[in-house]
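Peer 1: sequence first, predicted coordinates after that:
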Amino acid sequence: MNVMQPIDRIRGAVHDKERHESGHKHVTGTAEYIDDMPEPAGTLHAYLGLSQRAHAEILSIDFDAVAASTGVVGILTAVDIPGENDVSQAHKHDDPVFATGLVEFHGQPIFAVIAESREDARRAAARVKIDYRDLPHVTDVIEATEANYPLVIDPLKLERGDIADGFARARHILEGEMRIGGQDHFYLEGQISLAIPGEDEEVTVYASTQHPSETQHMVGQVLGVPSHAVTVNVRRMGGAFGGKETQANIFAAVAALAAKKYGRAVKIRPDRDDDMTATGKRHDFHVDYKLGFDDEGHIDAVDAVFAARCGFSADLSGPVTDRALFHADNCYFYPNVRLRSRPVKTNTVSNTAFRGFGGPQGMVGGERFIEDIAYTLGKDPLEIRKLNFYGGEGRNLTPYHQTVEDNIIGRIIEELEQSADYAARRADIVAFNRKSSVIRKGIALTPVKFGISFTKTEYNQAGALVHVYADGSIQLNHGGTEMGQGLYTKVAQVVADEFQVDLDRIRVTATSTGKVPNTSATAASSGSDLNGMAAADAAQQIKARLVKFAAERFGVAESDVAFEPNVVRAGIERIPFPDFIKAAYGARIQLSAAGFYKTPKIHWNRAEGRGRPFFYYAYGASCSEVSVDTLTGEYQVDRTDILHDVGRSLNPALDIGQVEGAFVQGMGWLTMEELWWDAKGRLRTHAPSTYKIPLASDRPRIFNVRLADWSVNREETIRRSKAVGEPPFMLGISVLEAISMAAASVADYLIPPRIDAPATPERVLMAVERLRCQGIEDNDAGLPRRHS
C-alpha cells in the first residue's frame, strides 16, 4: 500500500459554506424534475374533473361528450377504485379521491379523464355535464361557527395556573380579536406524479411529495394492495413548503390507479389554476383573547381561543391547530393561561401543512397580545416584550408544561438591539413622525422561540442507507426529501465528515421507499436533525468494521486507527482512502449499513395537555423599519436586521439562504398574500394574476442577516446544529409590527392599531383612518394623553 502525507482538512466538511449540490443545475435548467423525465413509450395523461359548486348533491353526471373527445382512453370515478376511495389522514375516511353523491367545496375532484395527451385530457374534462342540487355553504370561519358547523377534530386545551385568580388580580383587563389570513404555497413546480405499472400488483410512482412513505401507503390503500407492491421515488421537488406533505397523495393515487387499469405509464399535472383551487393552504385563523396585566405591562393572565378555517375534511388540521397553541406564548411567560383551539369545518378545500405548521399563526396572536398591552400603556412594545420573557426558576414553564431549559432569547435580543441601533433609530422615527403629515415610519424588534420536533411522536425517527463501493466512492440514501432547502448537501457533508473524505466522493441518490422504508415526512424542520443522525449512524457502523479490520491487518490497537482527511491511519501508516477500501473489500468486510435514529426525551399527552413535545428550541430576532403612505396605505420595508440561532451551523451558506427566504415568505404572508372566496364559494385568488407574492423589489432596501455563531445546541443533535427550515419564517412578524407602529403614530401611539393580517394597503389605510378618528374623539373627550 502507498503511504501519503496527511492533509489538513477535507473539502466540503461539516460547518463549511458548501454550495447546494444541485444549485448549478437549478440556475442552468439541467436539474431534472418529473416533468423533465423522458416519458415511457405510450404514456397516457390524466386530468381531474373538479366540482363547480361549493356544497351540493350530485344529481347526475353526463360523460358522453367527455368520452367522445379526441384522444380520450377512459374516465375514472369512484367505482373504478379497487381499494378504498380515501386518502385521509389516520384513516378518518373523510377525504375521498373522487366525490360521490356530495361535493363539499368548489374544486373538489369528481372524476379523472385519461387521454393520449395532457391537452386532450384537460379539454375533455371541461366538457362534462353535471346536475347539482345546491346546499347552503360557508367559507368563513366565523360564519361557520355561527352556523354551528362541526369541528373536524377534537379541540385542544392548554391550561396552567389559576386563570380566574389571574384576572381578579390584574390591574388592567383588555379584550380583542384578530384575523390571521391563510397563504398559498405557490411552489414553482406544481403537483405532479408519474406512475409506471409493473407485473402483478407492482407499481412505481415518481411523485413530487414530501412524505414518500405516506404516499406509498395511500397508493396501496387506493389500489387495495400492500405497501411492498408500491415504490415511490423522489429525486427533488421544485418547492413544497408543506403543500406536498399530504396534498401530493391524490395525484399519485390517480396516476397509479390509471396506470394499473390501462397497463400504461400515466402522468398527471394540473394547471396552476386547478392546482391552487384543489389543494389546501395555510389555515386562516380568528383569535379571540382576553388579557390581564399590571401598570408596568407584566402579563397576569391570558385566555384565548384560536379558531381555524380547516376546510371540508380534517387533513392535518388537528396537529396544525395544536401547534398554534404551542407557540401562542412565543418567548413570553404567562403566569395564568388558558388556550383553546377550534378547528372548524368549512366548505373550502382542506387546509394543510405550511412552513411553521400553525406555529406562525399562534405566534402572531402572541405578538398581538404584546402590541395591545404596549399601546394601551403608551410604551415601546419592545419594553413589554423584554419584561415578559421567559426567565429563571418560576418563570420557565410553558402552557403545555414543558420547561424552557435552553433560553438564549435575552442575548439574541440584546445583540440585535445594539447592532441594529434600535433605540436611536426609534427615537429618530418618533421625531420624524411628529413632523411628517403623510409618510409615517415604524420600527419593531420581535423575537422567535420555535419548538423543534414532530408533535406526532412516531414521526421523530429516520433511516438511512450507506454503501461504500470498492473504489472508495460512497452512495448515500435517506428518508428525507430535497425541495431546494439543501438537505441532500447537509447530510452528504455529515457522511463526508464521518469518513473524512472530500464531499465530491459522496453521491446522494433519490429518496425511495424501496431503499429506506417507513420514512417520516420531510417537515417540522427536522430533515437534517433526523436524517443526518441516521446517516451518521450508518457510517459509524461501517467505520467500526473498518477499524477492526485495520487493527488486525496492521497489527495495531483499534485506538491507533483513525480516519484522517482522505486517508486512514493505522499506527504510523497512512493509507489513501480508496486503497484502504479496496483492501477491506478484498478481505470481505461488509461495506454497507442501514442507519437509524429516533429523537430522545420527547413525550406528549394530548388529552392532558402536558408533556415535552419539543426536543429543543430555536431562537431568533428581527428588526424591521417601514415607511407608510397614510393617504394610500402603501408601504415599503426600508431595512431589516436579523440575528438567528441555528446552533453550530452544518452549512452557514445554506442556513443564511434559508433565513433570508423564510423572512421574505413570512413577510409576504403577513402583508400581501391574500386568499379570497366569492359569494358562491369560489376561490378567486387562484393564479399569479390574482394572488400576489413578494417580488425581489419587495425585499428590504437594506437587508442584514447574521447567524448567532456563538450558539451551540445543548442537546445532542447532529454536530450540535439546530433546525432552520421553519423558525426564521416568523421573523417576518417584525414587518407587521413596524407597520402597526407607523399606523399608531396618527393617534400618538395611544391606541392599539389592531391591523388584521395580511396588512394589505387597504387594511392599513382603513386602520389609519380609524385610528385618526378615534384619536380625535379621545382628545375631544379630554382623555389623558401618554407619550411613548
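Peer 2: On my side now, so go ahead. Numbers count the residues shown, from 1 in each chain.
Peer 1: make it CA atoms for all contacts and neighbour counts henceforth
Peer 2: Noted.
Peer 1: contacts only, for Asp511.
Peer 2: Slight slip there: residue 511 is Thr, not Asp. By CA atoms under 8 Å, 6 or more residues apart in numbering, the residues touching Thr511 are Pro212, Asn233, Val234, Arg235, Asn477, His478, Gly479, Gly480, Thr481.
Peer 1: from the residues you listed, which single one is nearest Val404?
Peer 2: Of all the contacts of Thr511, Val404 sits closest to Gly480, with 28.4 Å by CA to CA.
Peer 1: put this next to the previous one:
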Amino acid sequence: MSNTYKGNISKALLFHQVRQEIIIKPSDRGTDITKTIQGRFTIPSQYHYTMETQSCTVSNNSRGVTVRAATQWMDLVNVAVGNALGIEHNRVEVIVPRLGGGYGGKGSRSSQIACACAVVAYKLNRTATLVMSIVDNMAAVGKRQECEMDYEIGINNDGLIQYLNITYYSDCGYCFNDAAGDFSEMMVTLYDTSRWQIEGYSVLTDKAGMTWCRAPGSTESISIIEHIMERIAFATKKDPTDIRLMHLAKKNVVMKDIVASFQRDCDFEERKAAIKKFNEENAWKKKALRLSLMAYPIIYSWNFPVTITIHHADGTISMAHGGIEMGQGINTKVAQVCAYTLKIPLEKVTVRPSDSFTSPNSMASNGSITSDCVAFATVKACEELLRRLEPFKKGLENPKYIPTSVLHDVPFRQPARLHRVRSVRRRGRAGRADGQPSAAESGCSALNYTLQDYTVYGVCAAEVELHVLMGSNQLRRVDLLEDTGISISPDIDVGQHLVYGSNGKLLTNRTWTYKPPGAKDIPADFRVSFRRNSPNPAGVLRSKGTYSYHYLLMFISLCSLKALET
C-alpha cells in the first residue's frame, strides 16, 4: 500500500488521496548507536464475523416510522433516517432489543441499511425488512483498516533505543469517513517515547470504505510496538521481557510489579526452563513462550441516559438505557448494579430494549466505555430514588424490600418524584442555559458529578508448539491477567485472510473462502486471572472497564511462534 504513495507524498496530499493524521517528534536522541534495525510490518484487514449480518425492519405508524435496526448507534440511525425521508427526527422511533454481534461493524454502517429499508417502507406505506446476505455484507460493508508501517531503530549493546522512526499508512478504502489513522496515541501509552518520531497517514484506495473493527487503531498500535520490541530482543539476543521493562515510561513503573506477580503466578521462569529442555530433546517439535504488556488509557465522553421506573403495585423495577446489548453483557451488568445499589433481589429488575424515546441522543456503543457509563448513570439514578424513598423508609419498622412496602401505601402520592428517575452520563456541562439541570434529567447531570479517566493494564503469556515437518502449530497455553479493579460481574469480564482483485473487488466474500477462528485456534489451556488488591477509586463501584482492551494482547501468540525462528 505504501509503495503507491511513498515516493510522492506531497502530490498525494495535494490531490487528497492521502491525509496526514499525526506527527510526533522526539525530544531526545541517543548517541550510543551500535546497531541499526530496519523493517516493514503489515497488519491485514479483518471482517466482522458476527452471527447476524446487517439487518433492519421499518414499519409506519401515525407519528412517522418505527425502525428496528441492528445498530450500535441509535442516534445516528435516528438522524440518518429522518434526513433520508425528509421528516422531523421526533417522528422516527428507533428500537434495538439486542444485536447478534457488533465489533464496530454496526456503528456507522448500520445507518445505510436502515435508510434503504426506511425509504421502501415510507414510499410504499408498508412494513419493509432488509437482511443482507453474508456475500453482500462482506462486499459492501467496511472492514478493519489494513495498516503498513516502515521503521528504523537505532539501539546500543543493551538494546536501549537511541532513536526510532516510524511511518505508517492506514488503508481507508474509498473514503476517510471512519479513518483510524490517528492511532499513534496508543503507541505512546506504555513505553518511554522521548526518542520516537512517528508520522501517520490515512490513504484512499479502490476498496469499499473501511470502518471500525474491534479496538480500531489500538490493535494496530500495540501490535506494531510489540513487534519492534521483539525485533530488538532478536537482534541483541536478550530476553524480550527485559527489553520491554527497560523501555517502560516512568508513569507506568507499576507494570514491573504486575509483571513480577504475573510471572510467579503462571510459573513463567520454570516453564521457560522446561521448554528449553523440550526443544533440546525434540528435533521436529518445538515450543516457545513469550509475554506482552499493555497500558490502555480510558477516556470518558458521550451521552448515555438511564431511566429507572418503579411499578407501584408490586415494587418491581423496569429500566432502560442508551447502551446496546450485543453479547458483551451490558444488560446483566446494569441490572446487577441497580439491584446492588437499591439493595433488592436481582429478579426484581428487568431491562427494557434500548430505544430513542427513553434514551434520546445516545452515542455509539463502542470504545468499551459504554458499560461503565451506563453503570455510573444507573448508580446515580438509584441514589436519587433512595433519597426520595428515605422519608417513607423512616416510617417503617425493619423494612426489607423498601419499594414494595412504600408503594403499597403511597402509590400515587408523589408520582413524578417517586416513580421515574432519569440519569445522564455526559462529558462537560449539561442542562438549562442558566446552568440548572433540566427537568428531564432530574438533577442527575455532569454538573453534579463526572467520571475520572484512568489506565487499564494487562499482561499476557502465550505458549505455542510447532511441528516443524508438518508446519502445524497449536496454542498450548495462554495466561491472561485482566486489570478489572473490583470487577462488577466477574463471570462477564472473565486465522482470517481477505483477498482483493486488481480492481479492489473482494474475492473472499463467503464462508467457503474466509474462515473465522476455529477450535484449533483456542488455547488448549486458557487461564484468566484478575489483578488482586487493585480497586479503582476513579471507577464505577471501584471497577475498571473490560471488553476490547485485552484483545490488544493477542499479538503475543504470533511473537511466540516467530520466536521459534531462533
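Peer 2: Done, it's in. All figures in this text were calculated on a predicted structure; none of them were measured in a lab.
Peer 1: TM-score them against each other, please.
Peer 2: For this chain pair, the superposition-based TM-score is 0.90 by TM-score structural alignment, normalised by the length of structure 2; 538 aligned residues with a CA RMSD of 2.3 Å.
Peer 1: from the contacts of Thr511 of structure 1, which two are the most distant?
Peer 2: Pro212 and Asn477 (13.3 Å).
Peer 1: the more surrounded of the two?
Peer 2: Pro212 (34 against 24; other CA atoms under 10 Å).
Peer 1: not counting sequence-adjacent ones, nearest residue to the more buried one?
Peer 2: Using CA to CA, 6 or more residues apart in numbering and skipping residues adjacent in sequence, the residue nearest Pro212 of structure 1 is Val232, 5.9 Å away.
Peer 1: who's in contact with the aligned residue in structure 2 for the one you found?
Peer 2: Matched by TM-score structural alignment, Val232 of structure 1 corresponds to Val94 in structure 2. Applying CA under 8 Å, 6+ apart to Val94 of structure 2 gives the contacts Thr66, Val67, Arg68, Ala69, Met74, Val77, Asn78, Asp355, Ser356, Phe357.
Peer 1: hmm, try it at 7 Å
Peer 2: Thr66, Val67, Arg68, Met74, Asn78, Asp355, Ser356 (CA atoms under 7 Å, 6 or more residues apart in numbering).
Peer 1: what strand or helix carries it?
Peer 2: Assessed by DSSP states H and E, Val94 of structure 2 sits inside strand 92-96.
Peer 1: now the helix or strand following that strand against strand 92-96, angle please.
Peer 2: Going down the chain from strand 92-96 of structure 2, the next helix or strand is helix 110-124, by DSSP H and E. Going by axes from the mean of the first three to the mean of the last three CA atoms, to 10 degrees, helix 110-124 of structure 2 is angled at 130 degrees with respect to strand 92-96.
Peer 1: and the gap between Asn605 of structure 1 and Val72 of structure 1?
Peer 2: As judged by CA to CA, to the nearest Å, Asn605 of structure 1 and Val72 of structure 1 stand 52 Å apart.
Peer 1: those two: which has the busier surroundings?
Peer 2: Remark: of Asn605 of structure 1 and Val72, Val72 carries more neighbours, 22 against 12, as counted by other CA under 10 Å.
Peer 1: with adjacent residues omitted, what lies nearest to that one?
Peer 2: Here the residue nearest Val72 of structure 1, using CA to CA, 6+ apart, is Ala115, at 4.1 Å.
Peer 1: please apply the same query to Ile702 of structure 1.
Peer 2: That would be Arg639: by CA to CA, 6+ apart, it lies 4.4 Å from Ile702 of structure 1.
Peer 1: the residue nearest to Pro212 of structure 1 and His217 of structure 1, how far apart?
Peer 2: According to CA to CA, Val232 of structure 1 and His217 of structure 1 sit 10 Å apart.
Peer 1: now Gly23 of structure 1
Peer 2: For Gly23 of structure 1, the distance to His217 of structure 1 - CA to CA - is 32 Å.
Peer 1: what is the end-to-end distance of stretch 95-113 of structure 2?
Peer 2: Start-to-end, stretch 95-113 of structure 2 (CA to CA) is 15 Å.
Peer 1: quick one: buried residues of that stretch?
Peer 2: 95-99, 101-113 (16 or more other CA atoms under 10 Å).
Peer 1: so which bits of the lengthiest helix in structure 2 are buried?
Peer 2: Counting residues, the longest helix found in structure 2 (DSSP state H) is helix 370-394. By neighbour count with 16+ other CA under 10 Å, helix 370-394 of structure 2 contains the buried residues 370-386, 389, 393.
Peer 1: next one: stretch 715-729 of structure 1
Peer 2: 715, 717-729.
Peer 1: with stretch 371-381 of structure 1 instead?
Peer 2: Quick answer for stretch 371-381 of structure 1 (16+ other CA under 10 Å): Glu371, Asp372, Ile373, Ala374, Tyr375, Thr376, Leu377, Gly378, Lys379, Asp380, Pro381.
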